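> Sequence first, predicted coordinates after that:
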Amino acid sequence: MKKLLQKAIPKMYGFYFNILHLFSKEKSADLALRVFSVPRKGNILPHQKSFLSTARTQKIAFEDGLFMLYHWKGNGPTVLLNHGWESNSFRWKYLIEPLQELDYNIISIDAPAHGGSDGTLFTAVKYSRIIKDTIELYQPKIVIAHSVGAMATIFQESQKPHPFIEKFVFLGSPNRLEVIMRGYQELTSFNNSVYESLNKSLKAKFGYHIEEFNAANFAKKIKVPALIVHNPDDLIVPFQAMEEIAAAMPFATTYTSQTGGHSLYTQEVIDRVIEFLKEA
């Protein structure tokens, strides 16, 4: 019964978007974007609190609330960690501990509407503005980002590059927003008229049509060494995304992980990331 409801509820949303579109294209598009932008999970769970409490925490103001920042102090270079969709800073535990052993100064943030940050809505563009604020506050030499966090980071650095950043690591990054939005359309079964209205709405709100928002387009402006990691068995983001982004990024190195799926939590990935950070 539970599985049946999980499949039926998205279709009910799509049916409602289609009906509403007959009366108001704008309201239908706005509602479709709102539903798409609300994470279903990513709150801090009880078992995550203990580890996160080992960091110094700070809440920083942004446009519609406060976002949570965690700081594990070290004497080495500063590393900024940006998680992905429906996650929070706990997802970096597997990498934070090896970085601490090497005495890196570690900063991690919770995205809008995730973890300890305020808000109910998330977009990659909104996240990119929080990433920008954090970069300018802590001036990291290294930025490591996962999934949509990687897409948001690449977008941000295309808008305002920070010359003090020396290396990037992008894990399981999506490339084309169109792939994500077509997946959303398939899940909910809203029609192409709603899709086109949603496309126009995104252009008006963020300055890009869906088909224009591609990480590979933005990656051209990242001109420092970057490691891009992906797994061929990633069920969330197509493996092709790594190849497309890397082809556009002037100093990119790719690594095909044989483990980790989309999350890329494994020792194999940790070892490659640490190796990359140690490279001259």
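Nice, thanks for sending it over. As the structure is a computational prediction, the values presented were derived from the model and not from experiment.
> okay, CA-based contacts and neighbour counts for the rest of this
Will do.
> how about the strands in the stretch 51-200 of the chain?
Counting by DSSP state E, counting those that start in this stretch, the stretch 51-200 of the chain has these strands, from start to end: 56-62, 65-72, 78-82, 105-109, 142-146, 167-171.
> could you dump the ones you listed to CSV with mean neighbour count and distance to residue 116?
Conversion of the strands of the stretch 51-200 of the chain to CSV gives the following (neighbours: other C-alpha atoms under 10 Å; distance: least, C-alpha to C-alpha, whole Å):
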stretch, mean neighbour count, distance to residue 116
strand 56-62, 14, 9
strand 65-72, 19, 5
strand 78-82, 24, 14
strand 105-109, 24, 9
strand 142-146, 24, 18
strand 167-171, 25, 23
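> let's bring in a second model and compare:
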Amino acid sequence: MQKLVSAGLQTIGLLSPRLGGRIAFNLWRRPLARGRVRADEQLVHAAAKVEVLDEAGAEVRTYAWGDGERPVLLVHGWRSRASRYAGFVTRLLELGYSPISYDAPAHGDSAGEVTSILGHQRIIRALEERHGPFEGVIAHSLGVPFALYAVREGVAAKRMVMISGVADFGYLADAFCAELGLGPKLNRELRRSIERGYFDGDHDIWTRFSVTTGKAELLVIHNDEDDIVDPAQAQLLLRNYGPHAHFLPTTGLGHRRILSDPAVITEAVAFLQDSDVPEGLDLSA
């Protein structure tokens, strides 16, 4: 199927790059499949207090565990859902934190269409007003730029853990085009369609929503075998965020399994607890 889509888009792009860009945009913004609650997530998922937020007329499912003290926000990625954080929720509860999360629009049990980074900012701000300020924020994959932007724009968080994340906003278009073998012209038209479709034609979004210097202590976790988000994004995140960013390399976990790895969960939550920045973190052995 991917080969057929790739060949079709390339052919259309030769005839009309703009039409090819619009079609690519319609594919780019659709998850195509919703993540379901897995068997090993059922107990944690069922234990959450479920509420609903309104985002652009769509009902967004939110989840809260614990007694409300020391809230920690969990932000999932593309084609994922809040229940993927089951291992984190269990560990955070054991240590007296109150995990907070949500299924993004068009993901998990939430309704609506895929929303932009600005929509996620509004959701995260609403969760802060309801549950915050946050002791910490943990995000995975595409949730990383969403979480970092929300904090940059004023959401409070003492510490943050960013796992397998995207640092360069343009990477979202570049990786999509690379996967389908689309050339520079279709990449350019896809970017223009994204600008028009979500951001009123703003050409500066690629800089505006990329990672910039931050003040909160930040732990970056990435895997050397990540086949979804290039590990080079971790190095870019570290450079752009500045001296408050720290790195935890891992190996052999890929993009998705890293989120349920017990050692990663332990180190990530320990980072939220520490008053001093841990040195020499390394799970690569």
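Yep, it's here. Note that the structure is a prediction, hence the values are computed from the model and not measured.
> Could you say which one of the strands of the stretch 51-200 of the first structure comes nearest to residue 121 of the first structure?
For those, proximity to residue 121 of the first structure was assessed by C-alpha to C-alpha; strand 65-72 is nearest, at 11.5 Å.
> ok, back up a step: now the strands of the stretch 51-200 of the first structure as CSV including distance to residue 19 of the first structure?
Formatted as CSV, the strands of the stretch 51-200 of the first structure follow (distance: least, C-alpha to C-alpha, whole Å):
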stretch, distance to residue 19 of the first structure
strand 56-62, 35
strand 65-72, 33
strand 78-82, 38
strand 105-109, 39
strand 142-146, 36
strand 167-171, 39
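> Give the aligned equivalent of residue 119 of the second structure in the first structure.
Using TM-score structural alignment, the partner of residue 119 of the second structure in the first structure is residue 126.
> if I look at the residue nearest to that match when sequence neighbours are not counted, how far off is residue 58 of the first structure?
For residue 126 of the first structure, the nearest residue in space outside its immediate sequence neighbours is residue 112; the separation is 7.6 Å by C-alpha to C-alpha, 6 or more residues apart in numbering. In this view, residue 112 of the first structure and residue 58 of the first structure are 15 Å apart by C-alpha to C-alpha, to the nearest Å.
> Same check on residue 76 of the first structure?
For residue 76 of the first structure relative to residue 58 of the first structure (C-alpha to C-alpha), the value is 21 Å.
> One more: residue 107 of the first structure?
Between residue 107 of the first structure and residue 58 of the first structure the distance is 11 Å, computed by C-alpha to C-alpha.
> List the residues that are in contact with both of the two.
When contacts are counted by C-alpha atoms under 8 Å, 6 or more residues apart in numbering, residue 107 of the first structure and residue 58 have 69-70 as shared neighbours.
> Residues in contact with stretch 126-143 of the first structure: which ones?
Counting by C-alpha under 8 Å, 6+ apart, the neighbours of stretch 126-143 of the first structure from elsewhere in the structure are 62, 67, 77-82, 111-112, 149, 152-153, 155-156, 164-169.
> Now do the buried residues in the biggest helix by length in the first structure.
Within the first structure, and with DSSP state H defining each element, the longest helix by residue count is helix 2-21. By 16 or more other C-alpha atoms under 10 Å, the buried positions in helix 2-21 of the first structure come out as 10-11, 13-18, 20-21.
> What of stretch 250-269 of the second structure?
So for stretch 250-269 of the second structure, counting by 16+ other C-alpha under 10 Å, buried means 250, 253-256, 258-259, 264-265, 267-269.
> In these, find the pair that's most separated.
By the measure C-alpha to C-alpha, these have their two most distant members at 254 and 269, which lie 20.0 Å apart.
> Contacts only, for the corresponding residue of the second structure for residue 109 of the first structure.
When the structures are aligned by TM-score structural alignment, the residue of the second structure matched to residue 109 of the first structure is residue 102. Contacts for residue 102 of the second structure (C-alpha under 8 Å, 6+ apart) come out as 60-63, 74-75, 81-82.
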